[in-house]
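Participant: How does the following fold in three dimensions:
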Amino acid sequence: MNFYEKEQNMQNLKFSILKKDDINAVVEIINKAYRGEISGKAWTSEGKILSGIRVNEDMIKEILEEKNSKIYITKFEDKIVGTIQAKLENNSIYIGLFAVNPYFQGSGVGKKLLEFTEKSSMKLYNADKFIMQVISIRTDLIEFYKRRGYKVTNSFLEFPKSELWDFRTNEELKFVVLEKDILR
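Facilitator: Predicted coordinates:
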């Protein structure tokens, strides 16, 4: 299927909450989108700044057990093509683990998945705003979120170290916090 056909068929997306049977598929999508071999073709890729994996099955299982956290997925023709997490904390909904299969990036899947997650989370949780963290040098991602109503704050967080990944850059990595007010 070419890009035009994918774009025309995006109304066929189905959204749901992640079930344990789909954990492996979600881990694969997240790792491919951010660090996989084909992630270099993905505009969301962190492959030039980080190596290794982003998540593993145990991390996703742990998130599924959290009380105020949901992982949403979207399917196209019964195949998972995107995933995102929404977690309620201190009257805010934190958005994370947002990934779209690299072959579907740029076709509207991410926009629709983010919209679905925001609407679903607003119904589920009584919160004042959405919050997310983006690696500060990822200006393309920051611009994507700004077009969706997120505002860049002056808050920064240290980028964590992990056995799962290594740094491929000498630049200091940090997260910038983005926020979007929830209007009811």
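Participant: For the rest of this, base every contact and every neighbour count on C-alpha atoms.
Facilitator: OK.
Participant: Doesn't residue 134 lie inside a strand?
Facilitator: Yes: assigned with DSSP: H, G, I helix; E, B strand; the rest coil, residue 134 falls within a strand.
Participant: List the residues that contact it.
Facilitator: For residue 134, the contact set (C-alpha atoms under 8 Å, 6 or more residues apart in numbering) comprises 141, 142, 175, 176, 177, 178.
Participant: Just put the residues you listed in CSV and tack on distance to residue 27.
Facilitator: Rendered in CSV, the data for the contacts of residue 134 read as follows (distance: C-alpha to C-alpha, whole Å):
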residue, distance to residue 27
141, 20
142, 23
175, 22
176, 24
177, 24
178, 24
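Participant: These in helices, which ones?
Facilitator: Among the contacts of residue 134, DSSP state H puts 141, 142 in helices.
Participant: From the contacts of residue 134, list just the buried residues.
Facilitator: Buried members of the contacts of residue 134, counted by 16 or more other C-alpha atoms under 10 Å: 141, 142, 175, 176, 177, 178.
Participant: between the contacts of residue 134, which is nearest residue 160?
Facilitator: Ranking those by separation from residue 160, with C-alpha to C-alpha as the measure, puts residue 175 on top at 9.4 Å.
Participant: structure for this one too, so we can compare:
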Amino acid sequence: MKIDTFRHAAAADVADVARLVNLAYRPPAGAAGWTHESDLVAGERIDAARVAAMLDQQQSALLLGFADGRLVACVHVEKEGDSSYIGMLAVDPALQTAGAGKCMLARAEEFARSAFGAVSTRMVVVSAREELLAFYLRRGYRKTGDVSAFPLAAGVGVPLRDGLTIEVLEKSMGG
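Facilitator: Prediction:
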């Protein structure tokens, strides 16, 4: 099953987006999918109130991907000067090896370019997620060297190991 429809999120999508993101990032023990971080971080990745707040942000978009009418992927894109921040890329675990993540990332990058005039994009990844870092590096992102402690105050979960860090990746959008 591949993504066949894209659109911007609306208020009616809030609960479904929160459910998808939490399933992709923090599924129950033994769940399928290679991108989750359940062994590194506990708790919800996001709740419906925070998704709703994203919809109200200026210079920001929450893009959704559907397959056969079912929400299977999402990504948040936010303008930051002449760059854009891409975050919360989430794909239904059943589609995580079917190209849906690549498709949503490409959609986010194109949106950043066309809607926000971004000359580059950046994102933050948990440093211990080596397979995810490799995924982004294969797509042209580079490590910036900007590494910091896991953001406890951000409300995105609680680290299950000491010293967990996040790092910034960046990609030039070319000319």
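Participant: circling back: ok, the contacts of residue 134 of the first structure vs residue 49 of the first structure, which is closest?
Facilitator: Residue 49 of the first structure lies nearest to residue 175 out of the contacts of residue 134 of the first structure, by C-alpha to C-alpha, at 13.4 Å.
Participant: Now the longest strand along the first structure on the second structure. Mean distance?
Facilitator: Secondary structure of the first structure read by DSSP state E shows that its longest strand is strand 79-89. Compared with the second structure after the fit, strand 79-89 of the first structure shows a mean deviation of 0.4 Å (mean C-alpha distance after the TM-score superposition for the first structure).
Participant: Residues contacting that strand, please?
Facilitator: Contact partners of strand 79-89 of the first structure, identified using C-alpha under 8 Å, 6+ apart, comprise 25-26, 29-30, 68-75, 93-101, 104, 109-110, 113-114, 117, 121, 125, 127.
Participant: Just tell me the aligned range of that strand in the second structure.
Facilitator: Using TM-score structural alignment, strand 79-89 of the first structure lines up with residues 70-80 of the second structure.
Participant: Give the buried residues for that stretch.
Facilitator: Going by neighbour count (16+ other C-alpha under 10 Å), the buried part of stretch 70-80 of the second structure is 71, 72, 73, 74, 75, 76, 77, 78, 79.
Participant: For the residue nearest the centre of the first structure, which residues are in contact?
Facilitator: When C-alpha atoms, centre = their mean is applied to the first structure, the residue found nearest the centroid is residue 98 (0.7 Å). Residues counted as contacts of residue 98 of the first structure (C-alpha under 8 Å, 6+ apart) are 30, 82, 83, 84, 85.
Participant: Which one of those residues is nearest to residue 184 of the first structure?
Facilitator: residue 85 (21.4 Å).
Participant: Quick check: the gap between the closest one and residue 97 of the first structure.
Facilitator: Separation of residue 85 of the first structure from residue 97 of the first structure (C-alpha to C-alpha, to the nearest Å) stands at 6 Å.
Participant: quick one on the thing from earlier: in JSON lines: the buried residues of stretch 70-80 of the second structure, plus distance to residue 152 of the second structure.
Facilitator: Below are the buried residues of stretch 70-80 of the second structure laid out as JSON lines (distance: C-alpha to C-alpha, whole Å):
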{"residue": "71", "distance to residue 152 of the second structure": "29"}
{"residue": "72", "distance to residue 152 of the second structure": "28"}
{"residue": "73", "distance to residue 152 of the second structure": "25"}
{"residue": "74", "distance to residue 152 of the second structure": "23"}
{"residue": "75", "distance to residue 152 of the second structure": "22"}
{"residue": "76", "distance to residue 152 of the second structure": "20"}
{"residue": "77", "distance to residue 152 of the second structure": "22"}
{"residue": "78", "distance to residue 152 of the second structure": "21"}
{"residue": "79", "distance to residue 152 of the second structure": "24"}
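Participant: And these, which is closest to residue 175 of the second structure?
Facilitator: residue 79 (18.0 Å).
Participant: Next, find the distance separating the closest one from residue 57 of the second structure.
Facilitator: Between residue 79 of the second structure and residue 57 of the second structure the distance is 10 Å, computed by C-alpha to C-alpha.
Participant: The equivalent of residue 46 of the second structure over in the first structure: how many residues sit nearby?
Facilitator: Under the alignment (TM-score structural alignment), residue 46 of the second structure pairs with residue 55 in the first structure. Using other C-alpha atoms under 10 Å, residue 55 of the first structure has 16 other residues around it.
Participant: Residue 55 of the first structure against residue 32, yeah?
Facilitator: No: using C-alpha atoms under 8 Å, residue 55 of the first structure makes no contact with residue 32, being 10.5 Å away.
Participant: from what I can see residue 166 of the first structure touches residue 54, true?
Facilitator: No: contact criterion C-alpha under 8 Å: residue 166 of the first structure and residue 54 do not qualify, at 10.5 Å.
Participant: Those two: who's more crowded?
Facilitator: It is residue 54, of residue 166 of the first structure and residue 54, that has more neighbours when counted by other C-alpha under 10 Å, with 21 against 13.
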